[in-house]
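> Sequence below, structure please.
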Amino acid sequence: MSAEHAVSQLSSETLHASCVAIDGHAVLIEGPSGAGKSDLTLRLIDRGAVLVSDDYTLLLRRDGVLYAAAPQTIRGQIEVRGIGVVELPCIAEAPVAAVIVIDPNPERMPERDSVRPIAGIAVPQFALPALEPSAPIKVELVVRRLLATRA
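Predicted coordinates:
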């Protein structure tokens, strides 16, 4: 079995990514430490998203659908720089809609079909600057556009 085939057969992965649910669908927020994952997560929660996981997210493939969940040890917790660990309402899991990769200088007009395989599922991927004031709105637009194309 090739390494590529073995990776496509994985039924779970853990990513260094935060995750919120928007309209019941998970959005993974990935980037290096200090890039703004938790900041963007907090701003999305302030706009109505629900915490799934902060910093590390478990991804599980079931029946051809990828689900995001928090490791039990950090469920319902988020690290807020300058404050510490804070408990917030959360959901146990949500189906994954997209991956947001934090990039301070994303392409102005990116390719529309950028996908990333996670646990054998192709997930739409977008690059966004996390600390721009409009970042939460852009993430919401991504999710709503993806959901509209699936309907």
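
> only C-alpha atoms for contact and neighbour calcs from this point on.
Fine.

> How much space separates the nearest residue to Cys90 once chain neighbours are set aside from Ser11?
Closest residue to Cys90 apart from its sequence neighbours, by CA to CA, 6 or more residues apart in numbering: Leu51 at 4.6 Å. Per CA to CA, to the nearest Å, Leu51 is found 23 Å from Ser11.

> ok so, going back, tell me the SS of the residue nearest to Cys90?
Classification of Leu51 by DSSP: H, G, I helix; E, B strand; the rest coil places it in strand.

> Second chain to compare with the first, below:
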Amino acid sequence: MTGETIHATCVAFADIGILLRGPSGAGKSDLALRLIDAGAVLVADDRVALIQKSGDIVARPPEALAGRLEVRGVGVCVLPQAGDAPLKLVCDLGGPDRIQRLPKPGWCEYLGVRIRRMDVAPFEASAAVKLRVAAYSAVGRRDPVSGARIACEAVLRDNRQSEDR
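Take a look at the predicted model:
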């Protein structure tokens, strides 16, 4: 298996790995923490090992960093860790001025495999939700959290209408 280790952070929603790229201090770990709060699991922070496996790029932590996330102002925290995750979305962190309103689908390549890529402003309040929705969309699936909320709202609306009759 061929591979490389890069400076990045990776989280996963189920079987959907999201790679966060940007220079030191760009907000990778901060955004990862918010994604974890939104239901993701940590794969790796600061250094991510990438390998090619069965036509996919798989992200995994270097052994020394497994389960550790640096939280600025708190320190290094030990968190549950996802293990290997198939990489399905690469996010380049930057300022809000870099984000296009309606971007065309972007791509990048690791170890000869094309992966969906997008820009994200990491400190926007909606950044974690945007990435969760984009990650599920990248693999052709609907975000289960948003879908569940929509279903619950529909049931509540129907119940209210029944009570009004």
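
> Just give me the longest helix of the second structure.
helix 144-164 (DSSP state H).

> no no, the first structure
helix 135-150.

> elements contacting it?
helix 37-46, strand 93-102 (3 or more CA pairs under 8 Å, 6 or more residues apart in numbering; DSSP states H and E).

> and the angle from it to helix 37-46?
On the basis of axes from the mean of the first three to the mean of the last three CA atoms, to 10 degrees, helix 135-150 of the first structure is oriented at 70 degrees to helix 37-46.

> neighbouring contacts of helix 135-150 of the first structure?
The contact list for helix 135-150 of the first structure (CA atoms under 8 Å, 6 or more residues apart in numbering) reads Ile22, His25, Val27, Leu40, Arg43, Leu44, Arg47, Ala97, Ala98, Ile100, Leu128, Pro129.

> who wins for neighbours among the residues you listed?
Neighbours here mean other CA atoms under 10 Å. Within these, the largest count is held by Val27, at 28 neighbours.

> burial count for the counterpart of Glu124 of the second structure in the first structure?
Mapped onto the first structure by TM-score structural alignment, Glu124 of the second structure lines up with Glu132. If you count neighbours by other CA under 10 Å, Glu132 of the first structure ends up with 12.

> that older thread, biggest separation within the contacts of helix 135-150 of the first structure, which pair?
His25 and Pro129 (20.9 Å; CA to CA).

> What span of the first structure is the helix or strand containing Ile18 of the second structure aligned with?
For Ile18 of the second structure, the host element (DSSP states H and E) is strand 16-21. Using TM-score structural alignment, strand 16-21 of the second structure lines up with residues 25-30 of the first structure.

> and what of stretch 51-71 of the second structure?
Matched against the first structure by TM-score structural alignment, stretch 51-71 of the second structure falls on residues 60-80.

> quick revisit: name the residue in Leu51 and Ser11 of the first structure with the higher neighbour count.
Per other CA under 10 Å, whichever of Leu51 of the first structure and Ser11 has more neighbours is Leu51, with 28 against 17.

> you'd agree the residue nearest to Cys90 of the first structure is up against Gly76?
Yes - using CA atoms under 8 Å, Leu51 of the first structure is in contact with Gly76, at 7.1 Å.
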